[in-house]
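Peer 1: here is a sequence with its predicted model. Questions after.
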Amino acid sequence: MQNVKKHHQGGFNRPRLDLVQCLFCKGKAVVKGVFYELVCTDCNGSGWVVEGTRLVLPLEELVTQLSFKLQQAQRQIEALKRPAKVVGPQQQYQEPNRLGAGGTNYTGD
């Protein structure tokens, strides 16, 4: 009997593709025609293509990949909204320690 190892390749996880703006329409999904705007044929009117290969994704896959991109952007926004952790001597002035009179901040000054 052969010793066979099972390799899990993330069958349940969707791959995250790196999307970039379409070079032809510059991410606007439309191009300027003579009289009116036309849907960009290079990106199927989405404004996004796969980085490196410039492949156009089918609409079902594009919706999923754009959702992943939106979730990542929302996580970055939330991380930027959180106040930076103060380290060093100034920390005792920024965070209350409730050691002073009436539970106020005591800095020892």
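Peer 2: Now that the structure is in, tell me what you want to look at.

Peer 1: going forward, measure contacts between C-alpha atoms and count neighbours the same way
Peer 2: OK.

Peer 1: without its sequence neighbours, what residue ends up closest to Gly27?
Peer 2: Nearest residue to Gly27, sequence neighbours excluded (Cα to Cα, 6 or more residues apart in numbering): Gly47, at 3.9 Å.

Peer 1: does that neighbour touch Leu19 like I think?
Peer 2: No: judged on Cα atoms under 8 Å, Gly47 makes no contact with Leu19 at a distance of 9.7 Å.

Peer 1: nearest residue to Arg16 in space, please, no chain neighbours.
Peer 2: Per Cα to Cα, 6+ apart, closest to Arg16 is Gln65, 6.7 Å.

Peer 1: cool, and Gln92?
Peer 2: Thr107 (6.1 Å).

Peer 1: burial check on the one you found, number of neighbours?
Peer 2: 15 (other Cα atoms under 10 Å).

Peer 1: wait, a helix at it?
Peer 2: No: under DSSP: H, G, I helix; E, B strand; the rest coil, Thr107 sits outside any helix and is assigned coil.

Peer 1: let's bring in a second model and compare:
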Amino acid sequence: MKRHGPDFQKQTRPLAPCGRCRGQGVVKGLFYEMPCEGCHGSGFVDAATGERLEIEELVLQLGRSLRLERQQAANRSAQAGAERDYRGGSGRHGLRGHWTGD
């Protein structure tokens, strides 16, 4: 187990919506919207501490979250397709069975 120095791999950190901008990434100014200073305009802060992440760390964490979401969406899509095929999505309007014409 490593006891000192930087980690070999960056750990995924849980993110939470920013309290200042309520996760929007912008705050209302007098005449226009401005990027939120509490989260670098991302809408997310560290869930454990509530502090904003440094830009490099923020890019890394948001990229990981996006890849995870895409992977989960692809899995849901594949699962829905398999379920549709199993339930008889052949366009036969509920008629089941294999009529062979004999």
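Peer 2: Okay, I see it. Note that this is a predicted model, so its numbers are computed, not measured.

Peer 1: rewinding a little: neighbour-wise, which of Gly47 and Leu19 of the first structure wins?
Peer 2: Gly47 (23 against 20).

Peer 1: equivalent range in the second structure for stretch 36-43 of the first structure?
Peer 2: Under TM-score structural alignment, stretch 36-43 of the first structure corresponds to residues 32-39 of the second structure.

Peer 1: buried stuff in that stretch?
Peer 2: Neighbour-count burial for stretch 32-39 of the second structure, with 16 or more other Cα atoms under 10 Å as criterion, is recorded at Pro35, Cys36, Gly38, Cys39.

Peer 1: any idea which element the last one lies in?
Peer 2: Which is Cys39 of the second structure. Under the criterion DSSP states H and E, no helix or strand holds Cys39 of the second structure.

Peer 1: quick check: closest non-adjacent residue to it.
Peer 2: Distances taken as Cα to Cα, 6+ apart place Arg52 nearest to Cys39 of the second structure, at 4.9 Å, with adjacent residues excluded.

Peer 1: can you tell me the centre-most residue of the first structure?
Peer 2: Among the residues of the first structure, the one closest to the centroid is Gln72, at 2.3 Å (Cα atoms, centre = their mean).

Peer 1: let's verify it: helix, strand, or coil?
Peer 2: helix.

Peer 1: map it onto the second structure.
Peer 2: Aligned partner of Gln72 of the first structure by TM-score structural alignment: Leu68.

Peer 1: can you map out the helices along the second structure?
Peer 2: 55-87 (DSSP state H).

Peer 1: how much space separates Arg84 of the second structure from Lys2 of the second structure?
Peer 2: 48 Å (Cα to Cα, to the nearest Å).

Peer 1: what about the two, which has more around it?
Peer 2: Arg84 (12 against 7).

Peer 1: how many neighbours does Phe12 of the first structure have?
Peer 2: Residues near Phe12 of the first structure, counting by other Cα under 10 Å: 7.

Peer 1: cheers, nothing more for now.
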